[in-house]
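# Give me a 3D structure for the following:
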Amino acid sequence: MPTAFPSPVPTIPTTPLTAQLRDAMRAIVGEKGFIEDEHGMQPFITDWRGLLFGRAGAVVRPGSTEEVSKVVRLCHEHGVAIVPQGGNTGLMGGATPWPAHTGIVLSLGRMNRVLDVDPVGYAMTVEAGCVLETLQETASRHDRFLPLSLGAQGSCMIGGNLSTNAGGVQVLRYGNARNLVLGLEVVLPNGDVWNGLRALKKDNTGYDLKHLFMGAEGTLGIITKAVLKLWPAPKDVCTAWLAVRDPRAALEILSEAHAASEDNVGSCELLSRAAVDLVMRHIPGVQDPLKADTPWYLLLEWSSSRPRQDGADGMSEKLEAFLADQFEAGRVLDAVIAQTVSQSRNMWRIREAMAEAARAEGPGISYDVSVAISRIPEFIDKGLKAVLDILPSIRPYPLGHIGDGNLHFSFMGPIGMDQQTLNQYTAAITRAVNDLITSMGGSISAEHGIGIEKLDELSHYRSKTELDIMRTIKRALDPQNIMNPGKVLRV
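Below you'll find the model as predicted:
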């Protein structure tokens, strides 16, 4: 059953598309770039989860920055609202128009060219509609590595990744999406183009404008191109699946792994047994790496850009020796090291398929939170108690990027409970989880953003000063509130 949009509904511009505006937009983007029939628009006005269903006067798909600029300028002149959209894989409704939306969805999917790869300078210039996995493969063909990696990488687009400051499984080592960018090109809400496509690691000339647009979820402008940082391609990679004593043991393992790997820990993912079982039930072709009856697991990967040398210990030998010490310390209860690429991929498939499996399982609630790494075990204990006190039959399946303090604190509804009934408990559970995370100095959104789903939560937990600053920036760049209105902030 669809999730209701938050109430009260924010005020958004509702200027309709006239016949003249439709003709003008069609003239800019061509027939193949203009969609106005209900069936054709459906994928663009429905969120990936199938929970939110919005409306639009048309879907516009420009093929160049120049076309984006012309369309946005036209909308600015007539007060028409714009919802920018990439791969439409977000989990907070940030790319989904409100039901009252009468303007356009502006999809960047046709702008999908890799413009330049500079392997010597470790940089790549791309258009916003490039699919993330395509960029990973392009970097690999040049013996380089783009570390942004997440479950939706086969369909999400880099413009959306940057607009939401996406995280993923490599943040521990390389940082969020904003840390992977050297320069941006952005179309502003009035149609002007800011060209910041500079491949500079140092540029200390006033405000760093690119950081305004990364994480702003399309509310300040539309990212059309980016200069991305690249790294040396990994040459020696070792992936292990560990059954661990508890989350505290997982943190101790990670803490000691940094030195033992010579700072080569690439990823460290915590998974509950319930989360693993969820994938086993719904995702065909995956295999349980251990089949151990233990409540907690760790997916640990070490990688080095140095090729393994004959006669010298590589990542596999170093990790094996490290795990022997962790067995002796009582932190690791069982473990398997991937011996083939397919075994490693199977381990990662389990982690990456969580959202897909949860959607297949049925109604649920998930919180994307972060807290200081050392406090993750405390949050898990207190958070589970708080939620189970409200709904004892709810089914927890926590997991997350424990290496960077980001936990996906997730729950499936009780067996047999429909979404409408579960929704009756959601407000109380949300308040309990978010109050707890805030009391521990954490964040109510670690990597998924605010969008529609956390619109009121942001207002509740951020200070007046912070909200005032954000609104000042929004009004300065978008005084008509036409750029993704009703997202992130109530203006």
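# hey, let's count contacts and neighbours off CA atoms from now on
Fine.
# Surely residue 247 and residue 375 touch.
No: with contact defined as CA atoms under 8 Å, residue 247 does not count as touching residue 375 (10.1 Å).
# More neighbours: those two, which one.
residue 247 (23 against 16; other CA atoms under 10 Å).
# OK, contacts around the more buried one?
For residue 247, the contacting residues are 270, 296, 376, 377, by CA atoms under 8 Å, 6 or more residues apart in numbering.
# In contact with residue 93, which residues?
Contacts of residue 93 by CA under 8 Å, 6+ apart are 47, 52, 451, 452, 453.
# Provide the secondary structure category for it.
Under DSSP: H, G, I helix; E, B strand; the rest coil, residue 93 falls in the coil class.
# Then residue 366?
Reduced to three states by three-state DSSP, residue 366 is strand.
# again, but for residue 301
Strictly by three-state DSSP, residue 301 counts as strand.
# cool, residue 169 as well?
Going by three-state DSSP: residue 169 is coil.
# Give me the contacts around the helix or strand residue 468 falls within.
According to DSSP states H and E, residue 468 maps onto helix 464-477. Residues from elsewhere that reach helix 464-477 (CA under 8 Å, 6+ apart): 188, 189, 219, 220, 459, 481, 489, 491.
# do the same with stretch 46-57
Residues contacting stretch 46-57 (CA under 8 Å, 6+ apart): 1-5, 16-17, 36, 41, 45, 88-91, 93, 95-105, 359.
# swap the cut-off to 7 Å and go again
Stretch 46-57 is contacted by residues 1-3, 17, 36, 45, 88-90, 93, 96-105 when judged by CA atoms under 7 Å, 6 or more residues apart in numbering.
# Could you tell me which of those count as buried?
Buried subset of the contacts of stretch 46-57 (neighbour count, 16 or more other CA atoms under 10 Å): 17, 45, 88-90, 93, 96-98, 101-105.
# before we move on, back to that, for the contacts of residue 93, please prepare TSV with the additional fields neighbour count.
Formatted as TSV, the contacts of residue 93 follow (neighbours: other CA atoms under 10 Å):
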residue	neighbour count
47	22
52	22
451	24
452	25
453	20
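# Please provide the structure for the following sequence as well, for comparison with the first:
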Amino acid sequence: MTTVIDASLNEFVDACRRTIGAQYVSTDSQQNAAYLTDWRRRFTGAACAVMKPGSTEEVAAIVRLCNQFKVPVVPQGGNTGLVLGSIPDASGSAVVLSLTRLNKIRSVDPVNNTMTVESGCILQDIQQAAAAADRLFPLSLASEGSCTIGGNLSANAGGTAVLRYGNARELCLGLEVVTPQGDVWNGLRGLRKDNTGYDLRDLYIGAEGTLGIITGAVLKLFPQPKAGRTAMLALRSADDALRLLTLAQGKCHATLTGFELMSEYCLTLVTKHFPQIRMPFKEAHAQYVLLELSDSESEEHANMLLENLVGDALQQDIVQDAIVATSITQSKALWLVREHIPTAQAAEGKNIKHDIALPVSVIGDFIRHTDQLIQKTFAGARMVTFGHLGDGNLHYNIAHPEHQTEDSFLMQQASINRIVHDSVHSFGGSISAEHGIGVLKREEILRYKSEIEMNLMRTIKYALDPLNLMNPGKVI
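So this is what the prediction gives:
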């Protein structure tokens, strides 16, 4: 699909200024720089303007102008994505539509356990608004202080609590969307059952802005847990982590909220670059699990569940050592280790990232098999493996060998991606779990999705966005 620009961009920009106010339309390169460069600073695109509408109606008005002038539009939230999904290409023909002014929490319904929000709301603000109503919105990400709920939904974000609460798709009941033609679909229904036709909500969630622009959402809320308990456990292997997961699910049931796997090298990086964070254990172990329980009964019940779990895991020789947090401060200290892995990895230098999903049962075999393949071809490569083991999502990242420069190692990225992605496919997995496709994996998915599946996706795209104005060049 190609987009033909057949009208004056200056005329288009002037029309947008009249529509939403000149102060919200910027063509200044310095002011726009933050909107044109991705979070990891790997790529800088160009745009004819960056626009900040203040309402759904203004978003729709701009999209109608984009249709009139055949101008592509790139929706953007907090710009925290990792696959270039919210960055325009280098042509300068597109407009970046920043949705950060759509930041109102429209309503909270504690009886229905729902909250209606605009898409530019910061995730952390939504969490806090839920807490103020004695409710929980469980989506939790490292970027929650800056990412927006619209971006979370567009990428179907996961996070650390998917095991219990599901990803962004499971946490959303309804949407408000501006279509590629500039119409507004109001699907803001707080219903858990609505079997009246095609599920349009799920069509837009995870579409990365290629089918329409999410401007509002009805989110699921949950009762606040009565107690939370955290433990970090040391293990010999990822296989033992899977044994621990099975034991924890059997003993703790729905109270098991988080189950994070971290390799020994991950903790080494954290303590190296953040010396204020101490290694939790005196001795190093091959793998670690950070486990979180959220109990709806009482602190005593949560303590009993965790103590029984840890005791049984030690007795069955699944776990080699364990640290159980006895206070909120200790719990936060353990989570700091997990949360600092990405920043420690960045401090160590450039690396090759993979956001993958696998059937939980094969994760141990995948890590062992793929590590061997990588080491056979790239001896000394450092494996930074961590992620949400409970839902099968691994961040399988690879840092350059100490004897090799970063740049020379990064030149091998295509070969490394092929090893990893082919291995993921052979184990029945997906090359994107929660980061999306964007630009970086657009060509990769052609190797692993059938032509039938790709044609179905193209058919939907053509039907809804025949002019290819919605985030062109992303996903397909």
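# As a check, name the ranges of all helices in the stretch 301-450 of structure 1.
For the stretch 301-450 of structure 1, the helices defined by DSSP state H, counting those that start in this stretch cover 315-329, 341-352, 354-361, 376-390, 419-439.
# List the buried residues in the longest one.
Within helix 419-439 of structure 1, the residues scored as buried using 16+ other CA under 10 Å are 419, 422, 423, 426, 429, 430, 433, 434, 436, 437, 438.
# returning to what we had before: mind listing which of the contacts of helix 464-477 of structure 1 are in helices?
residue 459 (DSSP state H).
# right, and the pair among the contacts of helix 464-477 of structure 1 with maximum separation?
188 and 459 (24.9 Å; CA to CA).
# More neighbours: these two, which one.
Neighbours were counted for residue 188 of structure 1 and for residue 459 using other CA under 10 Å; residue 188 has more, 24 against 15.
# right, and that one touches residue 221 too?
Yes: look at residue 188 of structure 1 against residue 221 with CA atoms under 7 Å: they come within range, at 4.5 Å.
# Which one of the helices of the stretch 301-450 of structure 1 lies nearest to residue 82 of structure 1?
helix 354-361 (28.0 Å).
# chain center to the closest one: distance?
Centroid displacement of helix 354-361 of structure 1 relative to its chain, using CA atoms, centre = their mean, to the nearest Å, is 16 Å.
# What range does that helix cover in structure 2?
The alignment of helix 354-361 of structure 1 onto structure 2 (TM-score structural alignment) spans residues 341-348.
# what does stretch 327-336 of structure 1 give?
Residue span in structure 2 matched to stretch 327-336 of structure 1, by TM-score structural alignment: 314-323.
# First-to-last residue distance for that stretch?
12 Å (CA to CA, to the nearest Å).
# that older thread, and which of the contacts of residue 247 of structure 1 is nearest residue 340 of structure 1?
residue 270 (21.9 Å).
# Give the aligned equivalent of the closest one in structure 2.
Using TM-score structural alignment, residue 270 of structure 1 pairs with residue 261 in structure 2.
# wait, isn't its match in contact with residue 288?
Yes: at 5.8 Å, residue 261 of structure 2 counts as touching residue 288 under the criterion of CA under 7 Å.
# Show me which positions of the match of helix 354-361 of structure 1 end up buried.
Under 16+ other CA under 10 Å, the buried positions of stretch 341-348 of structure 2 are 341, 342, 344, 345.
# Between the contacts of residue 247 of structure 1, which sits nearest residue 148 of structure 1?
Relative to residue 148 of structure 1, and with distances defined as CA to CA, the nearest of the contacts of residue 247 of structure 1 is residue 270, at 18.6 Å.
# Does anything pack onto the one helix or strand the closest one maps to? Which helices or strands?
Assigned by DSSP H and E, residue 270 of structure 1 belongs to strand 265-272. For strand 265-272 of structure 1, the packing partners by 3 or more CA pairs under 7 Å, 6 or more residues apart in numbering; DSSP states H and E come out as helix 171-174, strand 296-304, strand 399-401.
# and those as JSON lines, adding distance to residue 368 of structure 1 and mean neighbour count?
Output for those, formatted as JSON lines (distance: least, CA to CA, whole Å; neighbours: other CA atoms under 10 Å):
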{"stretch": "helix 171-174", "distance to residue 368 of structure 1": "15", "mean neighbour count": "19"}
{"stretch": "strand 296-304", "distance to residue 368 of structure 1": "19", "mean neighbour count": "24"}
{"stretch": "strand 399-401", "distance to residue 368 of structure 1": "9", "mean neighbour count": "24"}
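# Distance to residue 342 of structure 1 for these - can I get that in JSON lines?
Output for those, formatted as JSON lines (distance: least, CA to CA, whole Å):
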{"stretch": "helix 171-174", "distance to residue 342 of structure 1": "23"}
{"stretch": "strand 296-304", "distance to residue 342 of structure 1": "15"}
{"stretch": "strand 399-401", "distance to residue 342 of structure 1": "22"}
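# Thanks a lot, see you next time.
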